[in-house]
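S.K.: Dropping a prediction and its sequence here:
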Amino acid sequence: MATISLADVKALREQLGTGMVDTKNALVEADGDMEKAVEILRLKGAKGNAKRADRSTSEGLVAATQENGAATLIELACETDFVAKGEKFIALADKVLAASAAAGASTVEEALAAPADGKTVADVINDEAAILGEKIELRRIVRLTGDAFEIYLHKTSKDLPPQVGVVVAYTGSDAETARSIAQHISFADPQYLSRDDVPAEAVEKERAIVTEISKNEGKPEAALPKIVEGRVQAYFKQVALLEQDYAKDNKLSVAKVLADAGITVTGFARFKVGA
């Protein structure tokens, strides 16, 4: 039987991020063979993945990249903030992002099928989940095409990786304003680019709601149309980027800021971890 040294245990733990007891036991079972011990630990972790399938993943990070006329934004989720801020999870997110972007993936299914390290992204995620001992999932991905992009990743805590990610696709040359708009989006959370993009059924639903609210408030019947219309306009300012008041100067609309800067936003995406 091979002698298992503390150095061997430490080296394997640093490679895989596994616990002390599990690592030592795997080396003992493998009779000191490092490669076999890795297989044992991965197999043990893979069995655990099935048990973790129903667990919630409310932590994680967002990551983004741009290249060759496209930008990709992902949300990689895990169970705890302890794992989310670890080097291995962050490295995994970088690997998933790079593989997804290289494959031109625009859906989670396409991203999971993308090649990475001689396997698929899904396999890479499952392998790391087995080692880290938590459920890990690629929750969302978006791919934007355009002339220029601004990426803004926001940390809600200095101890955690970015929790809010924004990608803005635009035409124009004022990158500073484009970045400011990306920051605005991270704060204001618009759902659509313009009022024309808001689905008609969503507008009608809002109109019905504010009509009922206005009636319940006892507003005069004759004044209802004007009151309801005003509230519908307020709804557009809430959900449509171009209609919103600019976060850095609420006397200006985002549309006005963009026009003054000679910028046209052609698309955007915003992810917040767990939202």
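M.R.: Yep, it's here.

S.K.: When you work out contacts or count neighbours from here on, use the C-alpha atoms and nothing else.
M.R.: Fine.

S.K.: And the helices in the stretch 101-250 of the chain?
M.R.: If you assign secondary structure with DSSP state H, counting those that start in this stretch, the helices in the stretch 101-250 of the chain sit at 108-113, 121-132, 175-188, 200-216, 224-239.

S.K.: quick one: the closest residue to P162 other than its chain neighbours from A269, how far?
M.R.: With sequence-adjacent residues excluded and distances taken as C-alpha to C-alpha, 6 or more residues apart in numbering, P162 is closest to K155, at 4.3 Å. From K155 over to A269 the distance is 17 Å, taken as C-alpha to C-alpha, to the nearest Å.

S.K.: and what of A64?
M.R.: For A64, the distance to A269 (C-alpha to C-alpha) stands at 11 Å.

S.K.: Spell out for me which residue occupies the centre of the chain.
M.R.: Nearest to the geometric centre of the chain sits E75, at 2.7 Å (C-alpha atoms, centre = their mean).

S.K.: Which strand or helix spans that residue?
M.R.: strand 70-78 (DSSP states H and E).

S.K.: Check it against this one:
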Amino acid sequence: IRRIVVLTGSPVSLYLHKTSPDLPPQVGVLVQLKNAAVDAGRDIAQHIAAFAPKYLNRSAVPADEIEKERRLAEETARNEGKPEAAISKIIEGRVTGFVKEVALLEQAFAKDAKKTVQQIADEAKTAVNAFHRFRVGQ
């Protein structure tokens, strides 16, 4: 065992993902919700297993990662010869795209890409307080 988490104070949903029916689960997810929303909790846990977000929301993404992405986007835009007036919008667009990749609540929901994970939680009248994704060998 390399990692243990303790979640207290609110309901937790669990999802175990098998990559093969002959093998034990390779990915496990714990999702701590504000209140018991069994279906939404399971669906969000499945989403986490598939998309492996690193952070809960935009504010949880470290500022240095956002700044690194901002610098990379600016450098790329300048190397591509984009007009100076468009560079700031390009940077913001790429940073927003980056956040949507790494922040759970900003991601397009796996079962309905027209909605975000945040919208799914809102519809279930709950909130995601925390999540933990485990993979065999990590």
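M.R.: That came in fine, so what should we check first? Keep in mind that this is a model prediction, so the values were computed, not measured.

S.K.: Overlay them and tell me the TM-score.
M.R.: Superposed pair, TM-score by TM-score structural alignment, normalised by the length of structure 2: 0.94. Supporting alignment: 138 aligned residues with a C-alpha RMSD of 1.2 Å.

S.K.: joint contacts of A64 and A269 of structure 1?
M.R.: Residues touching both A64 of structure 1 and A269 (C-alpha atoms under 8 Å, 6 or more residues apart in numbering): L73, V167.

S.K.: wait, V29 of structure 2 sits on H47?
M.R.: No: V29 of structure 2 is not in contact with H47 according to C-alpha atoms under 8 Å; the separation is 9.5 Å.

S.K.: More neighbours: which of these two?
M.R.: V29 (24 against 21; other C-alpha atoms under 10 Å).

S.K.: Give me the aligned partner of the more buried one over in structure 1.
M.R.: In structure 1, V29 of structure 2 lines up with V166, judged by TM-score structural alignment.

S.K.: In the stretch 1-150 of structure 1, what residue spans correspond to strands?
M.R.: Along the stretch 1-150 of structure 1, the segments classed as strands by DSSP state E, counting those that start in this stretch run 59-67, 70-78, 115-116, 119-120, 137-145, 148-154.

S.K.: out of the ones you listed, nearest to P225 of structure 1?
M.R.: Taking C-alpha to C-alpha, strand 137-145 is the member of the strands of the stretch 1-150 of structure 1 nearest to P225 of structure 1, at 39.3 Å.

S.K.: and the closest one, what other elements does it pack with?
M.R.: With contacts taken as 3 or more C-alpha pairs under 8 Å, 6 or more residues apart in numbering; DSSP states H and E, strand 137-145 of structure 1 sits against strand 70-78, helix 108-113, strand 264-272.

S.K.: Tell me how far that strand lies from the chain's centre.
M.R.: With C-alpha atoms, centre = their mean, to the nearest Å as the basis, strand 137-145 of structure 1 stands 7 Å off its chain's centre.

S.K.: what's the angle from it to strand 59-67?
M.R.: Computed by axes from the mean of the first three to the mean of the last three C-alpha atoms, to 10 degrees, the angle separating strand 137-145 of structure 1 from strand 59-67 equals 30 degrees.
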